[in-house]
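Novice: With the sequence up front, the predicted model follows.
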Amino acid sequence: MTVYQTFDDFFRAGTGKDPYCYQRELALMPELPEALIVPTGAGKTLAVALAWLWRRRFEPHPERRNNTPRRLVYCLPMRTLVSQTAESIRDCLRALGILSAGDGADANGVSVHILMGGDADDSWMRTPERDVVLVGTQDMLLSRALNRGYGVSRFRWPPLFGLLSNDCLWVFDEIQLMGSGLYTSAQLDAFRSSHGIYGKTPSLWMSATAEPDWLQTINRRAPEPSAVMRLGAKDAGGPLEKRLNARKVLRKAGTAPRFRRKADLTRYAATVAGSVLKHHVHGDLTLVVCNTVERALAVYREVIKAGPEDEVLLIHSRFRPAERLGLESQLQGDRDRMKGGRIVISTQVVEAGVDLSSRTLITEIAPWSSLVQRWGRNNRAGEYAESDILWFDLSDDDCLPYSAEELARSRVLLEKLEGDSVSPSKIPALPEPYEPRFAFRHRDFLELFDTTPDITGTDIDVSRFVRGQDDPDVGVFWRNWSDTNPPGDMAAPGMHEICSVPVGELQRFMRGSSSRQEVWKWDHISGQWERAGLRDIYPGQVFLLKASLGGYSTTEGWCPDSVDPVTDLRDETKPAPDHWSQGTYDNAGAWVSLREHSDNVVSELQEILDGLGDILPRDVVESLRVAARWHDLGKAHCVFQNALVGPLPEPERAKRSTETWAKKPRTKRRTTYSRRHFRHELASALAVLHHLGDSLIAYLVASHHGRVRGVIRSIATETVPGNGKRYALGVWDGDPPLPETDLGGLVVPPTVLSLECMELGMGASGHISWIDRVADLLLRRDLGPFRLAYLESLLIAADWAASSKEGGDKPNADDHP
């Protein structure tokens, strides 16, 4: 690895440019600030990314390198900038010669992974000891940090939660757009401090318009002035001067009518379209920003109707990723590919740091912080001698998604600035209060640790903490099928085909014709698609619509009045959605004995631990090693062994029955167990309690497939024994003992399994319940929820690595990535 004498040399090698003064200061200061407040276009992204990389890899002082987290988590409130940010960081890593493909082959490189709707790359979980950069949307990242990851199997929630809570630098950009998610991010930072983590996991919040007081919560103080970084005098008079003083002349374009009837919207859209066509300069970019998708769509239709010479694009959040990626690629395209010019009509999705520079900007009135961000998309680098910004006023009745008070504060300043330039150096400050719509409390956090669904198969809704909008979203996707009900083996939806739709709009869609009431949801317990009612439509869920019913346009996005069939974008290589009894733990490239698999997992765990250095205490390391040795002992259970060797013809069955197997060669036919919902890891955990009595080891063993964690309980549809015996997940009291089993470095004597721990309170044997054991682990000062989930993730990663080398199933929607 190249050694750089100074940060400036390093920055030039990565970007080809000299750093601004504040970028240098950020990298070299003893501790990173809590807040970075600098104008739009000042290079915040590279400032933070390269500061982290310098401190992690190239800083001369070993102590500072070791104290820098191995994961950089870059969180954006909107998806528009995600790909651009990720590619910018990749370009720097590539120039520095340390970009890794992320396939596990390069242990010394740094990989970059995207997490957003349509492109959620969680493959980095397999190598928790590696340095990685994660760039994603607020929805994807915060939901994972809350142990309820959007767009991912519920059985992967815990390891994602653990890895994103330990040994990470969280960076939140454009925080003025985060809504309730900002409060949640600050609360999570406070809880990590109070509960404890492994390594360090600081947070850095960034914006051009934020107030440090926004970061104060019921459990967290606002940053001290010394922990807030702003531009200094050297930057104001240095290379940034042209950007800071770019001339942008502000003028009022008109006032919208009150939108009482559809004709009012049509008339307003025609007025805005007329202003667009009047002020658009051929060969340049005109950007129009509306506060709602409905008005943006109406303006787009009016502009298209006029038939302008230049290309017209509509960008908003109600497109499927498959189409939206193409639109964003066009949006980010350079001016040489603009075919003479472009008119872009958008919503707030362009506010989040999109690197656009328009000659003309037309916007509706908005809160001051939003207006400043929109103005940052005009004459961004000072490339025009003068540019135009036009604004339309709105009535208080049409203020949504904002408040009338927010718009009133902006209106006062807008009228004072009429005809003046609103360059970054001249924009007056307007301190704005921040009041989250939903406050994430400590009680909420603790309730989210357990990922077991309730008896109906549903979960706690975290959308109010992730974003907290008035009409939160669900996901919908479209498919074709011939039978009355969707087939249970139909491929699971890929994120590329899921369209975000407000809850209220989907409910209105369902109230239409009887055929449109056919909205379907997946049941994780039964493993079947079931018809959804209006009450089933709540945030964070994904629903299936029949493609022939319409409801979507490739040029306009979610379009409930469209009856044209929607293109089915299914990926036939994907398996069916996951369900409770599904798993890939029994397939490999060949027969693998339990002894061999245990040795392999212990070996893979040691490789991970070596890469992590001394981040974990010695006693915890030893508990992990023991858990790795014992994790699959439950596969010695007769139900599991009979499922593997029972279907074999004689004499092969007799031959195979002399060994205890962990995996069998992969076949097209999925393994069937004599007891529905059988879980070998529960049997393993009960064996650990019987022989070792150690709660931590038992928990890690139980949780390594994500299905047995906070509680042990039976499922309504599982096989029931007679005589009133206790039963859960295919394990019964009174089962034949597990035979003497060779686990590689250990031979375990016969084991009688008892489900006494699933009862509440103290059992007849004097041992506490499973629920009490987990509660004790969560309350231990040396463990707690964040550390416990992190330890889960390490054992899971070791098991995945071993299974992969044994020729196990490829990544899919289940518990193996």
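Specialist: Done, it's in. Numbers count the residues shown, from 1 in each chain.

Novice: Every contact and neighbour count from this point should use C-alpha atoms.
Specialist: Fine.

Novice: Distance from the chain centre to whichever strand or helix holds Val601, please.
Specialist: Applying DSSP states H and E as the criterion places Val601 in helix 594-612. Centroid separation for helix 594-612 versus its chain: 28 Å, with C-alpha atoms, centre = their mean, to the nearest Å.

Novice: same for that helix, what does it pack against?
Specialist: With contacts defined as 3 or more C-alpha pairs under 8 Å, 6 or more residues apart in numbering; DSSP states H and E, the packing partners of helix 594-612 are helix 618-630, strand 661-665, helix 784-805.

Novice: buried stuff in whichever strand or helix holds Glu328?
Specialist: Here Glu328 sits within helix 321-332, counting by DSSP H and E. Under the neighbour-count criterion of 16 or more other C-alpha atoms under 10 Å, helix 321-332 has 321-325, 327-328, 331 buried.

Novice: then this one, side by side with the first:
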Amino acid sequence: MAELGEREVDRIVVGTRALEAAIDFVPRTLLREEGEREVAVAVEVEVGGVEAVEVVGEWDESDLLALFDTAVDSSDLDVAGWVCEPADRMALVAWREWEAGGPSEEEPEAGREELCPVPLDELGSVLDGRAWVRAAGDGGGDYVWRRARAEDLKPGVVMLLDARCGGYLADEGWSPESAEPVQPVVVGPEPPRYVCVVWVTLDQHLAETEEEARLLVEALVGGVGEMGGVGGMGGMSGAGEVGGVGGVDVPERYQEAVFLAARYHDLGKCHEVFQELLRAGGGDAPDGLLAKSKSPFSTGRSRRPHFRHELVSALMLAHGGHWHGESVDHQLVTYLAAAHHGMVRISATAYEDEALAILGVVDGDRTPAVTLSSGETFPAQELRTADFRPESGGLWSAQARALRDRADVGPFRLAFLEALVRVADWRSSARHDGPEAG
């Protein structure tokens, strides 16, 4: 408060460690406590006709940029140190009963009404076979329930506990000393699961995703000034609501990158491994390249564990210079196409059980020629993963960091553009979703 100084205005100061707190306020100054780190908070709003910007503290830029990389097994993804003290780090647990002594493959995930926050440092006692978490199966396959291990104790982890072993009292909440069986919360029937109900060709999905990207940008664009930077970090100052009420000024060069990335984002699904996955369950699949399988004819299991089609998209774009002209920011387009699932961004890391592959892609793999309804043709290619391997030069990470740190882009603008492509992909996929049969 002393740093704010004396002002001839009324004010409300909200001090909180929760990222989402006070989001409905329109403050002139917002102070956030960020654990042991001091991070600048810049709020640029219009209050009573006066634009005000207040910056308190200093950026810990290296920490911020470290959080930008969401590579597999990255140790930088835990944001708990930014938003809470060690004593406040919690897991979320629910209690269930099982005749077989543990959850089956069909066990539903915990609902919000079941969850109880529990300090992480008090959960060690249940790691003796009484706790389960949902995690990727062996080889990175479908998610399954398995017994919780010490390395699972991370902030926000959701666990199921055996109700027969106690640990909860209705009038106290978490009670690790209690051996009284817990009465599980009765959960209502699961809402119908929405799945793809038709076969969707690759060209159709790419065209529809580009269309959704154009509709999304049209809805977002308003009469606000250029997206500005905060502290040299490439932030945004003109965010508004979707629907044309206020808006974001997305310069044309970024719009074009988003549209092209949406058009090309799933090119990598042309790979034979992904096409086999879509057709693995049989059915009446049409001829040609597919983007989505009609339920229930895809098993969701690939013959190559960890296979990521967006890595193939990145390789096809990075080594296919015919598709862009001088006016296209081809590195930005390639990055946005690669990043649309969050697995291939600043880096792409091979799993421990991948001797020759990286995210399921092997040097020498070939992609077929792909012709789009836009008239563009991507010739057949032989894929090389050297750009993603540090021991081979690792050009991808260097180029992605340069893009992230470019004065005209920056991490916040880049993340915003990523979100546009991702949301366009969601919306185009939703066009063909419906309740699961039965």
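Specialist: The structure has been received and is ready for your questions. Predicted, not measured: the structure shown is a model, and the values here were computed from it.

Novice: Can you give the structural similarity as a TM-score?
Specialist: The TM-score (TM-score structural alignment, normalised by the length of structure 2) is 0.75; 385 aligned residues with a C-alpha RMSD of 3.8 Å.

Novice: one step back: so how far does the helix holding Val601 of structure 1 sit from its counterpart in structure 2?
Specialist: Its matched residues in structure 2 lie on average 1.1 Å from helix 594-612 of structure 1 after superposition (mean C-alpha distance after the TM-score superposition for structure 1).

Novice: Quick one: map Leu616 of structure 1 onto structure 2.
Specialist: The alignment partner of Leu616 of structure 1 in structure 2, by TM-score structural alignment, is Val250.

Novice: so what's the most centrally placed residue in structure 2 up against?
Specialist: Structure 2 has Gly342 as the residue nearest its centroid, 5.0 Å off, counting by C-alpha atoms, centre = their mean. Taking C-alpha atoms under 8 Å, 6 or more residues apart in numbering as the contact definition, Gly342 of structure 2 lies against Thr70.

Novice: try it again with 10 Å
Specialist: Counting by C-alpha atoms under 10 Å, 6 or more residues apart in numbering, Gly342 of structure 2 makes contact with 69-72, 310, 336, 348, 418, 422.

Novice: Mind checking which of those are buried?
Specialist: Buried members of the contacts of Gly342 of structure 2, counted by 16+ other C-alpha under 10 Å: 69-72, 310, 336, 348, 418, 422.

Novice: Please name the spatially closest residue to Pro176 of structure 2 (chain neighbours excluded).
Specialist: Closest residue to Pro176 of structure 2 apart from its sequence neighbours, by C-alpha to C-alpha, 6 or more residues apart in numbering: Gly167 at 4.3 Å.

Novice: A helix includes Arg134 of structure 2, no?
Specialist: No: assessed with DSSP: H, G, I helix; E, B strand; the rest coil, Arg134 of structure 2 is strand; it does not lie in a helix.

Novice: buried set for stretch 368-377 of structure 2?
Specialist: So, applying 16+ other C-alpha under 10 Å, buried residues of stretch 368-377 of structure 2: Leu372.

Novice: Do you have the helices of the stretch 401-550 of structure 1 handy? List them.
Specialist: Using DSSP state H, counting those that start in this stretch, the helices assigned to the stretch 401-550 of structure 1 run over residues 404-416, 442-447, 463-466, 503-510.

Novice: still on that earlier bit, what's the match for the residue nearest to the centre of structure 2 in structure 1?
Specialist: Checking with TM-score structural alignment, Gly342 of structure 2 has Gly706 as its match.

Novice: host element of that match?
Specialist: Counting by DSSP H and E, Gly706 of structure 1 is found in no helix or strand.

Novice: That one and Ile608 of structure 1: what is the separation?
Specialist: As defined by C-alpha to C-alpha, to the nearest Å, Gly706 of structure 1 lies at a distance of 20 Å from Ile608 of structure 1.

Novice: counterpart of the helix holding Glu328 of structure 1 in structure 2, which residues?
Specialist: So helix 321-332 of structure 1 sits over no part of structure 2, by TM-score structural alignment.

Novice: That helix packs against which elements?
Specialist: helix 82-96, strand 119-120, strand 311-315, strand 499-502 (3 or more C-alpha pairs under 10 Å, 6 or more residues apart in numbering; DSSP states H and E).

Novice: quick one: the helix or strand following it aligns where in structure 2?
Specialist: Using DSSP H and E, the helix or strand that follows helix 321-332 of structure 1 in sequence is strand 342-346. Strand 342-346 of structure 1 corresponds to no residue of structure 2 when matched by TM-score structural alignment.

Novice: and the angle from strand 342-346 of structure 1 to strand 311-315?
Specialist: 20 degrees (axes from the mean of the first three to the mean of the last three C-alpha atoms, to 10 degrees).

Novice: packing partners for strand 342-346 of structure 1?
Specialist: helix 262-279, strand 285-289, helix 293-306, strand 311-315, strand 360-364.

Novice: list the helices and strands the second one packs on?
Specialist: Translated: strand 285-289 of structure 1. Contacting strand 285-289 of structure 1 under the criterion 3+ C-alpha pairs under 10 Å, 6+ apart are the following elements: helix 262-279, helix 293-306, strand 311-315, strand 342-346, strand 360-364, helix 368-375, strand 387-393.

Novice: okay if I get those as JSON lines plus distance to Ala145 of structure 1?
Specialist: Formatted as JSON lines, those follow (distance: least, C-alpha to C-alpha, whole Å):
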{"stretch": "helix 262-279", "distance to Ala145 of structure 1": "40"}
{"stretch": "helix 293-306", "distance to Ala145 of structure 1": "29"}
{"stretch": "strand 311-315", "distance to Ala145 of structure 1": "28"}
{"stretch": "strand 342-346", "distance to Ala145 of structure 1": "30"}
{"stretch": "strand 360-364", "distance to Ala145 of structure 1": "34"}
{"stretch": "helix 368-375", "distance to Ala145 of structure 1": "26"}
{"stretch": "strand 387-393", "distance to Ala145 of structure 1": "38"}
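
Novice: How many residues are close by the residue nearest to Pro176 of structure 2?
Specialist: 20 (other C-alpha atoms under 10 Å).

Novice: That one maps to what in structure 1?
Specialist: Using TM-score structural alignment, Gly167 of structure 2 sits opposite Gly551 in structure 1.

Novice: what sits against that match?
Specialist: By C-alpha under 10 Å, 6+ apart, the neighbours of Gly551 of structure 1 are 478, 506, 509, 516, 545, 557-566.

Novice: What's the match for Gln606 of structure 1 in structure 2?
Specialist: Using TM-score structural alignment, Gln606 of structure 1 pairs with Arg214 in structure 2.
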